[in-house]
Every structure is written in structure tokens, then in C-alpha cells.
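Undergrad: my questions are about this predicted structure, shown below with the sequence.
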Amino acid sequence: MVNNSVKSNGGSGKAYVILMIGILALAFTAPWVKQSNFEPATSVLLRCGIGLLALLPFALREAKKIGGLNKSGIILSILAGLFLGIDFTAWNYSIFYVGSGIASILLNIQIIILPALAFLFDKERIPKSYYIIAPIMILGVIMSGGVFDGGGSTEGPATIYGINLAILGTICGLVSGCCYGIYLYTSRKASKVNAGQIIQPMAWATAAQLVAPAIFMLFFSDRGFDLTNGVLVNGALPMNPETTLGDPITAMNWFWVLVLGIAGQAIAWTFVQYGSVRLDSTIVAGLLLLSPVSTVAVIAVLLFGEIPSAIQILGVVIVLGAVAYQNNLHASLLRKLRGKKSDKETDVKQVS
């Protein structure tokens, strides 16, 4: 935990800048996965392997400067990474099935998982609003995934492995969001037992992320570790993706996976964690909403022409509204508006 003096001193400006860089990198993460076009599990292995190599020298420097993680910190970081590895693998499939923008929205189901875990294991009180927000959030997620209308203007097959593509993509997104919630819970506990150490927990977690995709490709994937062919053909899923290989991997695909590993893994997660522990949690929650909003409303549209349907757009609004409400962003906004109103009234009284 960081004390209030750290949050209120001049260093908060630096924390804002670093947090915003991390959020910007997160917003591009799903598009980078799609542009790299590697088989989903292979993509996770490459992303995390490259990210780990980028983090190692800084983690060693941090260990020399302020000391290494204790045993509890290492165990919790590894546990967090194991679930984040499942998250990334499922999320990559969701990106190819329902699009990078919608996949980024589906990930927000974590706001239901995190409070539930805190209640079950830490006996933290769940606000009454949770029981209203949870079903609304689930409805919004299902609408966002295109389950009700088959999705927006996307090319490719209607089904894969005999399952509707929108349904399968939404399921992958839900699995990803659930595992993301578990990651947030365990990483939060890891930060509590090792205050001030940011890069080392990320390095341990990133190393642990390699486990899930390795197991998946060994026992569940027909492709294995594929560095030859991707998933998409001319930017779209082939009509029979179960048997058709994607375009051959090119130098540009390798470039984007390097960007994904360095900027989307090492920089994004470390920078967000740095800002999160130094700034007010409500402010951080609000700023983090910029990432999925930017992905679905701007980046995915401009890069890939991913235009959500009307029902999907409504679902996106519901999901983002639920996230904002659950993080008390509305209460923070009301307090600021009341504060400005009282300041104006004070000024009027002083003038009169």
C-alpha cells in the first residue's frame, strides 16, 4: 500500500503520465494480437516470452535496489500469472472470433468476479448494488458479443466446430474475463505483501503465463507451436478455420508480435500497475475505461473496419456503464459537481 503523501505529492503528475502510457498500450493490445496473426496459444507464448526478456533486467535492478520478493509475494505472483495465461489464451481466440474491439469489452466481466472472490476469501462486504449490476453486466456482455444478432459487419464463417461463432467468441471472452478477475484478486494480494515492488511481481507473473498456452497447445490444439502460418486469410477468418491455415507468417507479423511483447506486455502492465498504486483508485478505474472504449470505438474501426451492430453498441454502453457504476465513478462525479457548486455559492456570498 502507498501512503497518502505519495499520492498527493508532485510525483502524482509522473504517475498520471505513466498510467496513461500504459492505458494507451493496453488499448492497442487486441489490435496488435490481430495484426501479428499468430495462432492464439503461440501468440501468448511469444508475447509473454518477449515480455519476460524485456522485464528481466529491470526486475533484477529492482531486486538489488529495494530487495527481492518474499515467499508469499512469489507464490501469489505465480498464481496470478497462471490465471492470466488462461485469460490471454481464451482472449486471443475471442479476438479472432468476435473482433478486437468486442473482445476488449467482454474482458470487463471481471468486475463481477473480483468482488465475489474478495467476499468468499477475505470476507469483504459486497454492496447491495452488486446484485443489481451483476445481471445487467451479464446481459450487456451477451449483447456485446453479438449472440442475439450474430455480430456486426464481420467477414468469415457463421460457425466453428459446429458452434455459432458469436456464441463461441463470447464464451471465450467470458472465460478470459473470469480469469482476469482472479488475476486481479491474486495480484492485489501480492502487492500488499510486497509494497513498493512492481516489476518483480510482473516478471514472475509473466513467466507463469507461459504455462497455460503450453498445456493448451500440447493437449487441446491441432496446430501446436506454429511459427509458419497464422489464423486470418487476407484479414478475415477463412470459411473453414478448423482445417484451413491462415496466411504465412511474414516479417511484419514478427514486428507486431515484438511490439505486442514489449509494449503490450512489459510496458502496459508495469506502467498501469505503477500508476494504480500511486493514484486514487476511483480515478484509476475511470481512466482504465478509456482503454476498451478506445479499442472498440476508434482503433478496431479504423484498423479493421469492425463495425458493431446496434445491439452490440447498446451492449457496450451497458457494460461500460456497469463498470463505471460499480467503481463509484458516478459518486465521484457528483461530489465534484457539488464541490464546484458550493465553491460558486461561497464566491457569490463573499462578493455580496
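TA: Looks like it arrived, so ask away. Keep in mind the model is a prediction, meaning the values are calculated, not measured.
Undergrad: all contacts plus neighbour counts: C-alpha atoms, from now on.
TA: Will do.
Undergrad: which residues touch the spatially most central residue of the chain?
TA: The chain has residue 107 as the residue nearest its centroid, 6.2 Å off, counting by C-alpha atoms, centre = their mean. Residue 107 sits next to 91, 173-174, 176-178, 180 when contact means C-alpha atoms under 8 Å, 6 or more residues apart in numbering.
Undergrad: and whichever strand or helix holds residue 93, what does it pack onto?
TA: Assigned by DSSP states H and E, residue 93 falls within helix 71-98. For helix 71-98, the elements it packs on are helix 11-36, helix 40-66, helix 100-106, helix 165-193, helix 199-208, helix 211-219, judged by 3 or more C-alpha pairs under 8 Å, 6 or more residues apart in numbering; DSSP states H and E.
Undergrad: kindly recompute the last result at 7 Å.
TA: helix 40-66, helix 100-106, helix 165-193, helix 199-208, helix 211-219 (3 or more C-alpha pairs under 7 Å, 6 or more residues apart in numbering; DSSP states H and E).
Undergrad: in whichever helix or strand residue 337 is part of, what's buried?
TA: Applying DSSP H and E as the criterion places residue 337 in helix 329-351. Of the residues in helix 329-351, residue 329 count as buried by neighbour count, 16 or more other C-alpha atoms under 10 Å.
Undergrad: likewise stretch 185-202?
TA: For stretch 185-202, the buried set under the neighbour-count rule, 16+ other C-alpha under 10 Å, comprises 185-191, 193-194, 197-202.
Undergrad: second structure follows, compare the two:
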Amino acid sequence: MNIIQNPGPVYSQLLIVTGALLISLSPVFVVLSGVSATSSAFYRMALSLPALFLLLFLTGGKLWLGMRQCGIALLAGIFYTLDLTCWHQSILLIGPGLATILGNFQVFVLAAFSVFVLHTRVTLRLILAIPVSIIGLYLICGVQWSAASDDFQLGVILALTTAFWYGGYVLILRMLQTSFDLEGKIANLCMVSIFTTIISGLVVIGSGDTFSVPGVGSWLYLAGYAVICQVIAWLLISIGIAHTTPIKVGLILLLQPAGAFIWDIFIFRLPFTSVTLLGVVITLGAIYLGSTSTSPGERSETG
């Protein structure tokens, strides 16, 4: 329990690694569930609530931790809803692997925050990461852009938009979780999930979508999506994130797109060319460069 309550730098990063690997299964659950992008976002959050409330009860925590916590959780819920909605739609349009890789350009959002807000020194790695990422993105999408379908182009745009919302959500979650113990972290996740459930439900209604689920199999995939990817994974990440710098978080979360791309190939038989594969490798390399572009001083800050 001490490791969970006060994990320290090493165990914090191990917790985030485990969470990122579990989250890499997210697009698989989205596709297999057979429901729409907005509905899958709603059910991910709604079905996670019972498990989160049970954890809160077992740890003796309380949901209400003050107006500040509530306000930050609401902001996190807004960013998370936009993140999930854009990402799920891009998954259905361009596939789990590519959608997740492009969505993880979030690392540049975290890097920008570190540079402009935390005043992290701009390093050569960060400078190199930007043109390298553009080259990788071109090889993945640009080579076939003019001949690509409207759905493919829209999916790419939505996936890149996801990066902004995802990066913002990670930063807000880090701010929310930094000063709380385990019970508080679970309470915060509960509050964020409540707000995201409400907001995503309003999106479903406002867009004229439906809450219908095809069958029992779809319910099982949605339940697995909620418990594994939302409750367990994000609880692990939330515990570790308070003791890890933003750019290191971005680096570790790189495991998510790498894992999603592998699942896309082995489960959904994703077709790819040597040019596309080269683009993926270059893009992941650029994200790595951006994630590790910290100054010596920042690397020593573990929260």
C-alpha cells in the first residue's frame, strides 16, 4: 500500500507504463463494440462509474473535496469528452493504429506547456522533433492525401485535433491529482468521470445519435473498455502522474500508440506499405524526441 500511496519516481513511471499498455487496448474495444463514436465515449465513462464508486467506498474516501476540485474536474471532463469523441470517430474512419499514433502528437502539447509555462529550456531534441514529425506525418498521410477519401482526410484531421484535447486533459489531470492521496485521486477520477458521462451524454443527444447497443457481446466489450481502460489504467496513471514530469509522462504514453498499431496489424489485419511503416517509425521517433527534450534540471523534478 505504501507503493500506491507514495510510489516515488521509479514506481510512478512503472505505474504509468502499465496504464499506457492497458490503454493501448482502447481502440480495439471501440471497434469491436460496434457502437458509434459518441456512444462509445458515453458508455466508457458511464460503465466506469460503479467500479470507481466501489473503489472510493473501499478506500474510505469521500467524493466532494471542494469547489476547486470540482471546477478542475469539470474542465477535465470537457477536455476528455472532446478527446474521446474526436478520437473514437477517427478510429472508425482511419483505424485504431493510425488514429492513436496521430492522437499522441499530444506530446508536443505537453512540450509546449513545459517550455512556455514551466520555462523549460528549449533543447536540440525538441527543435529536431518538429520537422521529423512533419516528415513522418507526410509519409503516413501526405503521400496518398490527394487520392485519399474524404473519410480518410477527416479521420486524420480529427486524430490530430485529438492530440490537443488529449494533451490538455493530461495536464489538467496532473494539476488535479498532484496534491491528493490515493483516496483523493480516486475521488477526482470519480468526479471527472461523472462530468464526462454527463457531457458526452449531451453530445450523443445533441448530435442526434443513439444510445442503442447491438447485443450482449457489445455490452461485454464496452464493459471491458470501461473497467480496463478507464478505471484500472487511468487509476494507475493518476497515481504515477503526480510524481512524474509532463514530458516524461508524454514519453511513457508513447507506449499507447505503439501498442495500438500492433493490435491493429494483428487483430484487424491493417494493410500497410513500406512507406507507411517508415512514416510510423519516424513519427514515433519524433514523439520520442519531443518527449525526452528536457533540460537536466527538469529531469530531476519528480513532484
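TA: Alright, I've got the coordinates. Source: prediction; values computed, not measured.
Undergrad: re earlier: in structure 2, what residue corresponds to the residue nearest to the centre of structure 1?
TA: Alignment note (TM-score structural alignment): residue 107 of structure 1 maps to residue 103 of structure 2.
Undergrad: state the distance from the residue nearest to that match when sequence neighbours are not counted to residue 106 of structure 2.
TA: Once flanking residues are discounted, residue 103 of structure 2 sits nearest to residue 163: 4.4 Å by C-alpha to C-alpha, 6 or more residues apart in numbering. Separation of residue 163 of structure 2 from residue 106 of structure 2 (C-alpha to C-alpha, to the nearest Å): 4 Å.
Undergrad: ok, the counterpart of residue 180 of structure 2 in structure 1 - contacts?
TA: Using TM-score structural alignment as the criterion, residue 180 of structure 2 maps onto residue 194 of structure 1. Residue 194 of structure 1 is in contact with 69, 73, counting by C-alpha atoms under 7 Å, 6 or more residues apart in numbering.
Undergrad: and residue 194 of structure 1, how far from residue 200 of structure 1?
TA: According to C-alpha to C-alpha, residue 194 of structure 1 and residue 200 of structure 1 sit 10 Å apart.
Undergrad: need the contact list for the counterpart of residue 161 of structure 2 in structure 1.
TA: Residue 161 of structure 2 maps onto residue 175 in structure 1, with residues paired by TM-score structural alignment. For residue 175 of structure 1, the contacting residues are 87, 90, by C-alpha under 7 Å, 6+ apart.
Undergrad: kindly report the same for the one 10 residues further on.
TA: Residues in contact with residue 185 of structure 1 (C-alpha under 7 Å, 6+ apart) are residue 114.
Undergrad: how far away is it from residue 115 of structure 1?
TA: Separation of residue 185 of structure 1 from residue 115 of structure 1 (C-alpha to C-alpha): 9 Å.
Undergrad: equivalent analysis for residue 180 of structure 1, please.
TA: Residue 180 of structure 1 is 13 Å from residue 115 of structure 1, by C-alpha to C-alpha.
Undergrad: so which of the two has more stuff around it?
TA: residue 180 (28 against 20; other C-alpha atoms under 10 Å).
Undergrad: which ones are touching that one?
TA: 84, 87, 110.
Undergrad: confirm for me that the second one is in contact with residue 182.
TA: What that stands for is residue 87 of structure 1. No. The criterion here is C-alpha atoms under 7 Å, and residue 87 of structure 1 misses it with residue 182 at 9.5 Å.
Undergrad: what about the two, which has more around it?
TA: Neighbour tally, residue 87 of structure 1 and residue 182, criterion other C-alpha under 10 Å: the higher count belongs to residue 87, 28 against 24.
Undergrad: which position in structure 2 aligns with the more buried one?
TA: That one, residue 87 of structure 1, aligns with residue 83 by TM-score structural alignment.
Undergrad: how close does the closest residue to residue 16 of structure 2 other than its chain neighbours sit to residue 295 of structure 2?
TA: Leaving out its chain neighbours, the residue that sits closest to residue 16 of structure 2 by C-alpha to C-alpha, 6+ apart is residue 237, at 4.5 Å. Distance of residue 237 of structure 2 to residue 295 of structure 2, given as C-alpha to C-alpha: 23 Å.
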